[in-house]
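Engineer: predicted model, plus sequence, below.
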Amino acid sequence: MNHIGGNIDDFGIDTISLAGPLEAKLQAARDAGFSQVMLNARDVVGHADGLDAAVRAVRASGLRVTGFQVLRDFEGLSGHLHDYKIDVAKAMLEMCSALGAKVLLVCSSTSTHASTDPDAMARDLRKLAMLALPLNVKVAYEGLSWGRTINEFPQAWDLVCRADMPNLGIGLDSFHAFAAKTPVEDLDLLDPDKIYLVQLADFMWQEIRSVEERITTARHFRVFPGEGVHSTEVAEWVRRLHALGYRGDYSFEVFNDDYQQMPLPTVAARARKSALWLGEEVLQRSVPIPNAMTLRRG
């Protein structure tokens, strides 16, 4: 598919944003003009014909794999819990390698069983990065806005720096930053070469009044960039990251129950409009139109 302008290739869609079997999701992404896709582990291991068939489908799609998600509640555990999570991590890293994914996304722990000691958490991230090195996989550590200890990206960045591994970097998610009201200026603290993934999403209300509402919104009511009430903030995020020197991938991670009940081509087309808005207007420094209706209509 020919793209007006260029820059759409900087953006991809997460399979979690789409309904249906893996092959249908890959086809919808490709038909909408995307060249890359972020893979959710459930879409891969849940394939009706098994993991090998899922790998073949991804390879045959021609889509580049942005990354693979998500390893949860990994850092800060001890004893049998630590050993269990190491086994989970090894399995996910092996799938990363099989799928051609160069990035494994890891979310900050929410477990009350995990240590809050930064040295212990950094030690675990260092071990994970060492496991990933032989497979040529990078580890992107993301701060969940309801994480027990690490719940904003500046904290995640501090832990990444403390762990100090060449293949360990940070993953950013605009939803968590907006929900936690993390200042956009804090992006300037980051080394662009250590930003391994940027996930973008918006939502439909200005204020999130509780942790419970934050989790519910994150898991059920996200929308594509430009469809919610934070279009100006999304645009500023992308502009600031570009000015910082970030030239990596952006992925649309949109958990939305309504989109799960809509035809795949319709949802993928909405994602394409977001990519065109960001790639052709925002990154080319045109003035974006917050909540542009062109993103909501054909």
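Structural biologist: Great, that's in hand.

Engineer: only C-alpha atoms from now on, for both contacts and neighbour counts.
Structural biologist: OK.

Engineer: how about the chain, which residue sits the furthest from its center?
Structural biologist: Gly79 (29.7 Å; C-alpha atoms, centre = their mean).

Engineer: which ones are touching the nearest residue to Asn167 once chain neighbours are set aside?
Structural biologist: Closest residue to Asn167 apart from its sequence neighbours, by C-alpha to C-alpha, 6 or more residues apart in numbering: Lys138 at 4.8 Å. Residues in contact with Lys138 (C-alpha atoms under 8 Å, 6 or more residues apart in numbering) are Lys102, Val103, Leu104, Ala129, Ala132, Asn167, Leu168, Gly169, Tyr196.

Engineer: give me that answer again for 10 Å
Structural biologist: Under the criterion of C-alpha atoms under 10 Å, 6 or more residues apart in numbering, the neighbours of Lys138 are 67, 93, 96, 101-105, 128-130, 132, 165-170, 194, 196.

Engineer: alright, now check it against this:
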Amino acid sequence: MLSIAANLFHSTLEDKFAALAQAGFLNIDLTHSDFGADKRDIEHIAELAKRNGIEISSASSLREFGGNTNHIHEYDMDLARNYLKTLAQLNCRLLVVMPPTIRSKNIDTNQILADLRALANLAIPYRIKIALKALPWSPYIGSYQAAASLCRDVNSPNFGLVIDTFHFLSESEAIDVLEEIPTSDIFLVQCSDFNSSMTYSLEDQIETYHHKRLIPGDGYYESSIVTLIEHLHQQGYRGHYSILANNAIYKTQQTDELISRINSFQEACQAFL
């Protein structure tokens, strides 16, 4: 299955959903920027999805989560509960969670594990899966090895990992790393291209992650992304892939232009999706 993150398109949610449905893409991913504070916003998204026959495949909305030993801990858990209720309203079955990115004396690694376990347990009644996304600039979960170790420790069938091609390639990870992760633990593969000149430093990597990710084929790494997808397929992965791109160049481009380029990438790896 291939889905597309809604924040790629710079139009109203109505236009995004309608254009994707017309193009035959019936799976969409949401980020924190797609959620309003008003309950009516959630009801509106749910109505749009139903009207257009679109499934909301994942939500990357829970950031800087886990490990706090002070008053922020209860805030984190309340936020998690609210997101789970929201996803249930949207019939979305995958919540992406990202770790703390700033080292603090108030964050404890054992508490991170406890909070992730609690999150997985909270999600079970809603039939929602939790996908942990490692961030290279996180002092706590900065590598796939660290994320995979936490996944084993959480030890819950609804808790798994996100593989991000941008992180994988910008960190020059050996593809053998994937062989250490059971495909049953991989819940989502996010596909992004980029220009290699943008990731010489950690600061560049963070900037690219937040603002300069490209549709596969618009940067230098489409063939490497296809190779990674092929490797996962050979390992037995048959799960969810997502296009995640947020470069400012897309603000001036029409939705049909962007969908055409996504179609080109889909054709390049059709045998493995």
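Structural biologist: Yep, it's here. This structure is a prediction, so every number in the text was calculated from the model and none was measured.

Engineer: still on that earlier bit, which ones among the contacts of Lys138 of the first structure map onto helices?
Structural biologist: If you go by DSSP state H, the contacts of Lys138 of the first structure have Leu93, Cys96, Leu128, Ala129, Met130, Ala132 in helices.

Engineer: within the helices and strands, which one has Val189 of the second structure?
Structural biologist: Assessed by DSSP states H and E, Val189 of the second structure sits inside strand 186-191.

Engineer: residues in contact with the helix or strand just after that strand?
Structural biologist: Counting by DSSP H and E, the next helix or strand C-terminal to strand 186-191 of the second structure is helix 202-211. With C-alpha under 10 Å, 6+ apart as the test, helix 202-211 of the second structure has contacts from 135-137, 166-167, 170-171, 192, 194-199, 201, 212-214, 244-249.

Engineer: aligned partner of Leu169 of the second structure in the first structure?
Structural biologist: Taking TM-score structural alignment, the alignment pairs Leu169 of the second structure with Phe178 from the first structure.

Engineer: I meant Asp15 of the second structure, not that one.
Structural biologist: With TM-score structural alignment as the criterion, Asp15 of the second structure pairs with Ala24.

Engineer: now do the SS call for that match.
Structural biologist: State at Ala24 of the first structure, reduced to three classes by DSSP: H, G, I helix; E, B strand; the rest coil: helix.

Engineer: residues contacting it?
Structural biologist: By C-alpha under 10 Å, 6+ apart, the neighbours of Ala24 of the first structure are Leu18, Arg30, Leu264, Pro265.

Engineer: just give me the neighbour total for the first one.
Structural biologist: By other C-alpha atoms under 10 Å, the residues close to Leu18 of the first structure number 29.

Engineer: with adjacent residues omitted, what lies nearest to Ala269 of the first structure?
Structural biologist: In space, and not counting its chain neighbours, Ala269 of the first structure is closest to Ala32: 5.8 Å by C-alpha to C-alpha, 6+ apart.

Engineer: how near is the one you found to Phe153 of the first structure?
Structural biologist: Per C-alpha to C-alpha, to the nearest Å, Ala32 of the first structure is found 31 Å from Phe153 of the first structure.

Engineer: those two: which is more packed in?
Structural biologist: Phe153 (27 against 20).

Engineer: residues contacting the nearest residue in space to that one that is not next to it in sequence?
Structural biologist: Spatial nearest neighbour of Phe153 of the first structure, excluding adjacent residues (C-alpha to C-alpha, 6+ apart): Gly143 at 5.3 Å. Residues in contact with Gly143 of the first structure (C-alpha under 10 Å, 6+ apart) are 106-109, 149-157, 170-173, 176-177.

Engineer: thinking again about what came up before, spatially, which two of the contacts of Ala24 of the first structure are the most separated?
Structural biologist: Pairwise distances among the contacts of Ala24 of the first structure were taken by C-alpha to C-alpha; the largest, 12.8 Å, belongs to Leu18 and Arg30.

Engineer: now the common contact residues for the two.
Structural biologist: Residues touching both Leu18 of the first structure and Arg30 (C-alpha under 10 Å, 6+ apart): Ala24, Ala268.

Engineer: now do the helices in the stretch 1-150 of the first structure.
Structural biologist: Assigned by DSSP state H, counting those that start in this stretch, the helices in the stretch 1-150 of the first structure fall at 22-31, 41-45, 51-61, 79-99, 118-132.

Engineer: could I get the ones you listed as TSV with distance to Gly248 of the first structure?
Structural biologist: Below are the helices of the stretch 1-150 of the first structure laid out as TSV (distance: least, C-alpha to C-alpha, whole Å):
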stretch	distance to Gly248 of the first structure
helix 22-31	19
helix 41-45	22
helix 51-61	21
helix 79-99	18
helix 118-132	20
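
Engineer: what does Asp124 of the first structure align to in the second structure?
Structural biologist: Correspondence of Asp124 of the first structure to the second structure, assessed by TM-score structural alignment: Asp115.

Engineer: before we move on, the earlier item: PyMOL command to pick out the buried ones of the contacts of Gly143 of the first structure?
Structural biologist: To isolate the buried ones among those in PyMOL, judged by 16 or more other C-alpha atoms under 10 Å, type:
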select buried, resi 106+107+108+109+149+150+151+152+153+154+156+157+170+171+172+173+176+177
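
Engineer: name the residues of stretch 37-56 of the first structure that are buried.
Structural biologist: By neighbour count with 16+ other C-alpha under 10 Å, stretch 37-56 of the first structure contains the buried residues Val37, Met38, Leu39, Asn40, Ala41, Asp43, Val44, Val45, His47, Leu51, Ala54, Val55.

Engineer: who's in contact with the corresponding residue of the first structure for Ile186 of the second structure?
Structural biologist: Here Ile186 of the second structure is matched to Ile195 in the first structure, going by TM-score structural alignment. Ile195 of the first structure sits next to 140-141, 157, 168-172, 241, 246-249 when contact means C-alpha under 10 Å, 6+ apart.

Engineer: how does it look with 8 Å?
Structural biologist: Applying C-alpha under 8 Å, 6+ apart to Ile195 of the first structure gives the contacts Ala140, Gly169, Ile170, Gly171, Leu172, Tyr246, Gly248.

Engineer: isn't the third one right up against Pro154?
Structural biologist: When you say that, I think you mean Ile170 of the first structure. No. Shown here, Ile170 of the first structure and Pro154 do not form a contact pair, counting by C-alpha atoms under 8 Å, at 9.6 Å.
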